[in-house]
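> Show me the folded form of this:
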Amino acid sequence: MTAPSFVRNVVRTCLRIGPGDSVSIFTWRHTLDLAEAFALECQKAGAKTHLEIETDELYYQAVLDLPIKYLKGPNPFSLALLDVATANIFLAGPENPERLKRISPERMSAMVEADKPYNNKLLERKIRSAHIVSGYVTPQRAKTYGFDYDKWKRNILAAIDVDYNHMRELGKKVGERLEEASEIRITADNGTDLTLALEGRDSHVNDGVIDDEDIKKGAIFTALPAGNVAVAPKERSARGIFLSDIPEPDAGLLIRDLALRFEGGKLVSLEGSQNAEAMKARWVKARGDKDQASWLIVGLNPAAQEGYVYNKIILGSVTLGIGDNREIGGKMESDFGAHCTVGKPSVDLDGKRFVDRGKFVF
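This is a model prediction of the structure:
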């Protein structure tokens, strides 16, 4: 088997795997060859490895047919792995997303509840973790969302094979500007007009590499393709409306024109022109800080194209997230999370133009 060229970069550069590491690799049946390649590369770097496999049939049988009470408890085997793991590699799935749309909000909430102990331990032990998004690129998923499979596959490989040093330098500049700003205003031709307080919040540069500085900040996750800067805005500071102009895949559906409206620092409405009902139903039933603008993300990746499953890395884009933000050092905790993106926004930091219609101006 010939391993994809990016495998070595993920192992050696992004996760910095070496002797003494214990790497847990989560894979689906359709990504098993890639998981094997990662395991071999980790072993060549001196690490020990463990593979955990899921299949579409096992997954859907559990989430669609089992009693909800069985979904709420964490998997003790997966949880125990985190007592010894120093790094994780997650390969994306399932292969076919068609049945995702049949998962009820109650079942989705139960699964999120089951994942809480797992996510808490990842954060507590600061286990370096990489999510490999290329596992989403399947003919079945392309058909479900109406994507051109070959074009999608070419784009995701191009978005992984970028100049990481250049992206890191750009991310450093963007992060510094965001940390210096007290207030950010995002506007766009589609009617977006949202203001958030930043007030010196730490920025988290997702350049694909988890270094010691990232770990100190609690930024232990990366996703490939990478390329964005994330900030947790000041709690209850959002005012205005954020209107997505890029379709967003979510649970087997393609959501269009998602609109998030904030009043008095709280999300008061979540609407969309197509397929937003399922997300809204999950939001209504969710618990915790579900009504907060909790993520602000600026894209850095020059090769990523809009309309697939990684909109938040598109160069010059702005993504707004709601729900849990502890992953980037925030205080919001919830069993709900969602995001949407404006592709060519204008952004002002303390009244000074920072991004003009999707292009940086510094």
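
> from here on, contacts and neighbour counts on C-alpha atoms
Fine.

> And the strands in the stretch 1-150 of the chain, which stretches?
22-28, 48-54, 87-91, 128-132 (DSSP state E, counting those that start in this stretch).

> Export these as CSV, with columns for mean neighbour count and distance to residue 295.
As requested, the strands of the stretch 1-150 of the chain are exported to CSV (neighbours: other CA atoms under 10 Å; distance: least, CA to CA, whole Å):
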stretch, mean neighbour count, distance to residue 295
strand 22-28, 23, 26
strand 48-54, 16, 30
strand 87-91, 23, 22
strand 128-132, 23, 18
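
> I'd like the structure of this one too, to check against the first:
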Amino acid sequence: MDVDYEEIAYKIVHMCARIREDETVTIMGREDNLFYCELIALACSKLGALPHVAVRSDTYALRRATETSLEYLRKTPRHIKALIQNSDVIITVSFLFKDPALSSRIPEERYSAERSGNKPIKDIIFDGHRRWVGTDFPTPEQAASYGVDFEYYHDTFWQAMNVDYPALASRAEDLAVVLRGAKVVRIFSPKGTNLSLSIEGRRINKDDGVIDEEDVKRGDPYLNLPSGEVCMAPLETSANGKVVFDIGFWQGQKIKDLEVEFKDGRVTPLGAREGLDIFVKVLETSEGDKDRIGELGIGLNPAVKEAIGDTLLDEKIIGTIHLAIGENRNEGGINNSTLHWDLLVEKATVEVDGRVIMREGKFSLDIV
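Predicted coordinates for the structure are as follows:
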């Protein structure tokens, strides 16, 4: 499909982030999507906002991560920290390498050191005082790493970006109504998931394509694009039971059928069809509340039909849930960690205070 990047940039600025005149906007991307970042910046400039664009190449990111010391990687650049502190809006146009295969060349302890150095900056981004939009830009190299056709990946991504946002917002609100004030959520799946957790007293966040005044007042001025989920931070000590995650990715590496046990919120790996060593290594090298339940999310985007391997897309699939471990303060929780990792459960059955709202991937509610 042909993509009108300028139109999408306009929507991000005017509809999604609702940027206003004289606001400061920092846009961070990759060398290959500089033109797209600049279109977003131009849309900001035309309405009188003050954008700044910063991009990097895969080559630089790889060499920085592999050719410098661990002590260097743990440093936090104070001028970048000041830039973010003085930004009203941050737009991230790059979650991944242009070529994810390069990320496998970086030892996990070096990723951990980088996450440690970046954490003070992320803490500012997600302190509730500024808006954040996180998105990406699909590439043939990413499609190859997922083992999918690029045309299919490309079209799925941009179709998911261009959904009917008012309809998506209505769908998200319908689901949020069911979850507000609820106490106990139970999750099952055909592969053996049987988990109980509590969301009592936690705010219900809607990733519906728009950061509106309600989101700002609620302390949830954050947005993923493509959008399409309702998520929350469960009580961190409440998760008990077994989960089998159908799929997960870490720096371009795939994990399949990961079986874990939660006990009083803490996760213990039990086995996996593929990638158990990756999961164990990430936990070993991360810091803080890295192994505690952090998030429960329910997908709502009708344009995403099946798991591709891109978490940004996969977690939006209608009929799936995802759980994250680690950092969750931006979602209303208390975990403080260098890690936030989303993993997907397909064909889930979900009960809320004993009421079935989803059965094997099909909503029992009239919201889709």
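
> Quick check: TM-score for this pair?
Scored against TM-score structural alignment, normalised by the length of the first structure, the superposed chains reach a TM-score of 0.95; 359 aligned residues with a CA RMSD of 1.6 Å.

> what's the closest of the strands of the stretch 1-150 of the first structure to residue 4 of the first structure?
Closest approach to residue 4 of the first structure among the strands of the stretch 1-150 of the first structure is made by strand 128-132 (12.4 Å; CA to CA).

> Give the aligned range of that closest one in the second structure.
Under the alignment (TM-score structural alignment), strand 128-132 of the first structure falls on residues 131-135 in the second structure.

> residue range for stretch 97-116 of the first structure in the second structure?
So stretch 97-116 of the first structure is aligned with residues 100-119, judged by TM-score structural alignment.

> what does the matching stretch rub up against?
With CA atoms under 8 Å, 6 or more residues apart in numbering as the test, stretch 100-119 of the second structure has contacts from 58, 62, 65-66, 70-71, 73-76, 97, 141-142, 145, 251-253, 281-282, 285-287, 338-339.

> are any of those buried, and which?
58, 62, 65-66, 70, 73-74, 76, 97, 142, 145, 251-253, 282, 285-287, 338-339 (16 or more other CA atoms under 10 Å).

> Could you name the helices and strands sitting against the helix or strand containing residue 206 of the second structure?
Residue 206 of the second structure belongs to strand 205-207 when assigned by DSSP states H and E. Secondary-structure packing of strand 205-207 of the second structure (3 or more CA pairs under 8 Å, 6 or more residues apart in numbering; DSSP states H and E): helix 165-179, strand 222-224, strand 229-232.

> The longest helix along the first structure vs the second structure, average distance?
Determined from DSSP state H, the single longest helix within the first structure is helix 105-125. With mean CA distance after the TM-score superposition for the first structure, helix 105-125 of the first structure departs from the second structure by a mean of 1.7 Å once superposed.

> Which residues belonging to that helix are considered buried?
Those would be 105, 107-116, 118, 122-123, for helix 105-125 of the first structure by 16+ other CA under 10 Å.

> Likewise for stretch 258-266 of the first structure?
Going by 16+ other CA under 10 Å, stretch 258-266 of the first structure has these buried residues: 258-262, 265-266.

> same thing with stretch 283-298 of the second structure?
So for stretch 283-298 of the second structure, counting by 16+ other CA under 10 Å, buried means 283, 285-287, 289-298.

> Of those residues, which belong to strands?
293-298 (DSSP state E).

> I'd like those residues as a markdown table, with distance to residue 22 of the second structure appended.
Shown next, in a markdown table, are these (distance: CA to CA, whole Å):
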| residue | distance to residue 22 of the second structure |
| --- | --- |
| 293 | 39 |
| 294 | 35 |
| 295 | 34 |
| 296 | 36 |
| 297 | 34 |
| 298 | 36 |
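
> Nearest to residue 334 of the second structure among these?
residue 294 (8.6 Å).

> how about the nearest residue to the closest one, chain neighbours excluded?
Leaving aside its sequence neighbours, residue 294 of the second structure sits nearest to residue 325 (CA to CA, 6 or more residues apart in numbering; 4.6 Å).

> again with residue 206 of the second structure
residue 230 (4.7 Å).

> Could I get the contacting residues of the one you found?
172, 175-176, 204-208, 297-300.

> Look up how far residue 112 of the first structure lies from the aligned partner of residue 64 of the second structure in the first structure.
The alignment partner of residue 64 of the second structure in the first structure, by TM-score structural alignment, is residue 62. From residue 62 of the first structure across to residue 112 of the first structure, the span is 14 Å (CA to CA, to the nearest Å).

> ditto for residue 170 of the first structure
With distances taken as CA to CA, residue 170 of the first structure is found 34 Å from residue 112 of the first structure.

> Identify the spatial nearest neighbour of the residue nearest to the spatial centre of the second structure, chain neighbours not counted.
Nearest to the geometric centre of the second structure sits residue 312, at 5.6 Å (CA atoms, centre = their mean). Spatially, and ignoring its direct neighbours in sequence, residue 312 of the second structure is nearest to residue 226 (7.2 Å; CA to CA, 6+ apart).
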